[in-house]
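J.: quick one: sequence plus predicted model below, questions after.
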Amino acid sequence: MTTDVSGTSPVTFPRPPAEPLRYAAFTHDPAGGNPAGIVLDASALDDAAMLTIAAEVGYSETVFVTDHDEASRRFRVRYFSPLAEVAFCGHATVALAVALAERLGPGEIVLDTPAGEIPVATRVDGAGAVLATLTSVPTRSRPALSTESDAVLTALGWAPGDLDPALPPHVAFGGNDHLVLAAASRARLADLDYDFEGLAEVMRRHGWTTVHLVWRESPERFHARDPFPVGGVVEDPATGAAAAAFGGYLRTLGLVTPPATVVIRQGEDMGRPSVLRIDVDPQDARTRVTGQAVPITV
């Protein structure tokens, strides 16, 4: 799908209660990727109204622009799942950046999020598609305690032998905390049938946004799945925030030789294939996450 984003005429954002936009992120196909709701002008909405809209939209995240300065291309945003506010959401950030580029023209924008400042670069590729590259807040990663990982394995119905010993469990941060667990096989990753309430309770106890389950196909290619029960969603088809945190995980463990580009395939087992590209730099603790987004017609 191509979009003409050459114009840079001033944009008047819709006033609430406007119908939220809907975009699929990390895909070129509206039937793939991770859907996100977008409210371009939420300046008149309070917390309860934003949570209500996010629940009505029903996607894993809806992003709300609560203030903006078009001249400086700076936007204050908040993110809500159907159940709660989260500090940062990568796929909704990519979706919003693409929607803004379609209205304001490609270029740099800055998002002020509850997690911190997130620069996003947008550009049009040779096929006419809009790409967005977000730069995360500084990442970090630490070994998971056995009590942390064991509780999650129980909720997943996995055994310790289902894990790849070369990729140890970690709690990684890229705006939110995510528990990273690496499956020993693609078949183990594909077979996901977990205790929804049990996993949600463990995640709430530790303040984790998702459990980032990965399988390493090669040093530059991973497959991922992200249970998100704390947001009221069984699974995320593409998780930009977890991808940012995973960049910090790879960097901390020395599993890539930066500067490195790693491709993450996600959503395939859900029928919503997604592609996330992360760039890891040796001189910068931040991860750059790149993806496409397209409008969803409802």
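T.: The structure has been received and is ready for your questions. Numbering: from 1, shown residues only.
J.: could you use CA atoms for every contact and neighbour count after this?
T.: Noted.
J.: quick check: the closest residue to residue 180 other than its chain neighbours vs residue 104, distance?
T.: Of all residues not flanking residue 180 in the chain, residue 212 sits nearest, at 4.7 Å (C-alpha to C-alpha, 6 or more residues apart in numbering). According to C-alpha to C-alpha, to the nearest Å, residue 212 and residue 104 sit 34 Å apart.
J.: neighbour count: these two, which is higher?
T.: More crowded of residue 212 and residue 104, by other C-alpha atoms under 10 Å: residue 212, with 24 against 18.
J.: return the residues in contact with residue 162.
T.: Applying C-alpha atoms under 8 Å, 6 or more residues apart in numbering, we find residue 162 in contact with 183-185, 188.
J.: ok, so of those residues, who is nearest residue 92?
T.: Relative to residue 92, the closest of those is residue 183; by C-alpha to C-alpha it sits at 26.7 Å.
J.: can you show me the strands along the stretch 1-150 of the chain?
T.: Per DSSP state E, counting those that start in this stretch, the stretch 1-150 of the chain carries strands over the ranges 21-25, 34-39, 61-69, 74-80, 85-86, 107-113, 116-124, 130-135, 140-143.
J.: most tightly packed of the ones you listed?
T.: strand 34-39 (a mean of 28; mean count of other C-alpha atoms under 10 Å).
J.: putting a second one here so we can go through both:
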Amino acid sequence: MTVPVLRFAAFTDPTLTDAAAGGNPAGIVLDASGLDDAAMQSIAAKVGYAETAFVTVPVVDGDPRRSRLRYFSPVAEVPFCGHATIATAVALAGRDGVGAFTFDTSVGTITIQTRNTDAGLAASFTSVEPEVRAIAPEVLTELLGLLGASVASLHPEYPPLQAFAGNWHPVLVFANAAGFDAFTFDPAAMRTLMDAQGWAGTVTTLTVLGPNEFEARNLFPVGTLSEDPATGSAAASVGGYLRELGLVTPPTRVVIHQGRHVHRPSLLLVDVPATGGIVVSGTASEIA
């Protein structure tokens, strides 16, 4: 059986001449109701993107705009994937019209709004309630060692913590752009640490560009990949992290640039309300 797979780039930078040359590519199967886990895993591996989204139940409770979604990386199922959620919503909006969609995911129900913009179709998802917790000192030491960094490399106003808004992400904010740009890591060793800690998302590293503006590198060693071009779940987690620590004054918008280091410039807009889930927005474009 041949399964149609769409390919979209999410969180594209609207300033690029070819928007699909930026952003984070995602595979999308709009009707995976006939696929078992092994088939979805096989398709995700063949697509080779960081994640492929599968609409396993296209219509939930008779609502044509409510679906069940699952996400697979090339090697395993992941609980949630922000960029594939944005991409799926834009694909559905192109087929069914803009407006609201509801996605039932492994981490809960996600509400997503789609709309037309000057840069094309855009979507916004509201995350589940974010959480923040400490990183064990020995784990932080190991993580920084893998990056060739130290506690002194980090920004004193942004403590290293784990943040959750769908996936758990360790969040490290570098004190300066030079340290942020220069670090390297061994993908296999990083993957071993991430698996041991249950970090199904990314290792999120940031540098401060200005008030409410950051650049991110999200480490995601899987298959041939080492860094993610744009990470919606991490952006939501960062929004929760900033709010929990009082580093922003809600309601506010945070701008995250990502993908420069892997030559796929991306733009994520993060709206942080006073309470509740974090809203992450971006455009998406179909990849020819």
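T.: Yep, that arrived. This one's a predicted model, so the numbers in the text were calculated from it and none came from an experiment.
J.: returning to what we had before: nearest to residue 239 of the first structure, out of the strands of the stretch 1-150 of the first structure?
T.: Distance to residue 239 of the first structure, taken as C-alpha to C-alpha, is lowest for strand 34-39 among those, at 7.8 Å.
J.: how far apart are the closest one and its match in the second structure?
T.: After superposition onto the second structure, strand 34-39 of the first structure sits on average 0.3 Å from its aligned residues (mean C-alpha distance after the TM-score superposition for the first structure).
J.: the second structure: matching residues for that strand?
T.: Mapping strand 34-39 of the first structure onto the second structure (TM-score structural alignment) gives residues 24-29.
J.: please apply the same query to stretch 254-268 of the first structure.
T.: Here stretch 254-268 of the first structure aligns to the second structure at residues 246-260, judged by TM-score structural alignment.
J.: how long is the matching stretch from one end to the other?
T.: Length of stretch 246-260 of the second structure, first residue to last, C-alpha to C-alpha: 28 Å.
J.: and it, how far from the chain's centre?
T.: With C-alpha atoms, centre = their mean, to the nearest Å as the basis, stretch 246-260 of the second structure stands 14 Å off its chain's centre.
J.: would you mark the buried spots in it?
T.: Neighbour-count burial for stretch 246-260 of the second structure flags 248, 253-260 (criterion: 16 or more other C-alpha atoms under 10 Å).
J.: residue in the first structure paired with residue 154 of the second structure?
T.: Matched by TM-score structural alignment, residue 154 of the second structure corresponds to residue 163 in the first structure.
J.: show me what contacts its match?
T.: Contacts of residue 163 of the first structure by C-alpha under 8 Å, 6+ apart are 181-184.
J.: got it, and residue 187 of the second structure?
T.: Contacts for residue 187 of the second structure (C-alpha under 8 Å, 6+ apart) come out as 221-222, 226.
J.: redo that, cut-off 6 Å
T.: Taking C-alpha atoms under 6 Å, 6 or more residues apart in numbering, we find residue 187 of the second structure in contact with residue 221.
J.: counterpart of it in the first structure?
T.: By TM-score structural alignment, residue 187 of the second structure lines up with residue 196.
J.: and if you look at residue 139 of the second structure?
T.: Match for residue 139 of the second structure (TM-score structural alignment): residue 148.
J.: just give the number of residues close to that match.
T.: Applying other C-alpha under 10 Å, we find 18 residues neighbouring residue 148 of the first structure.
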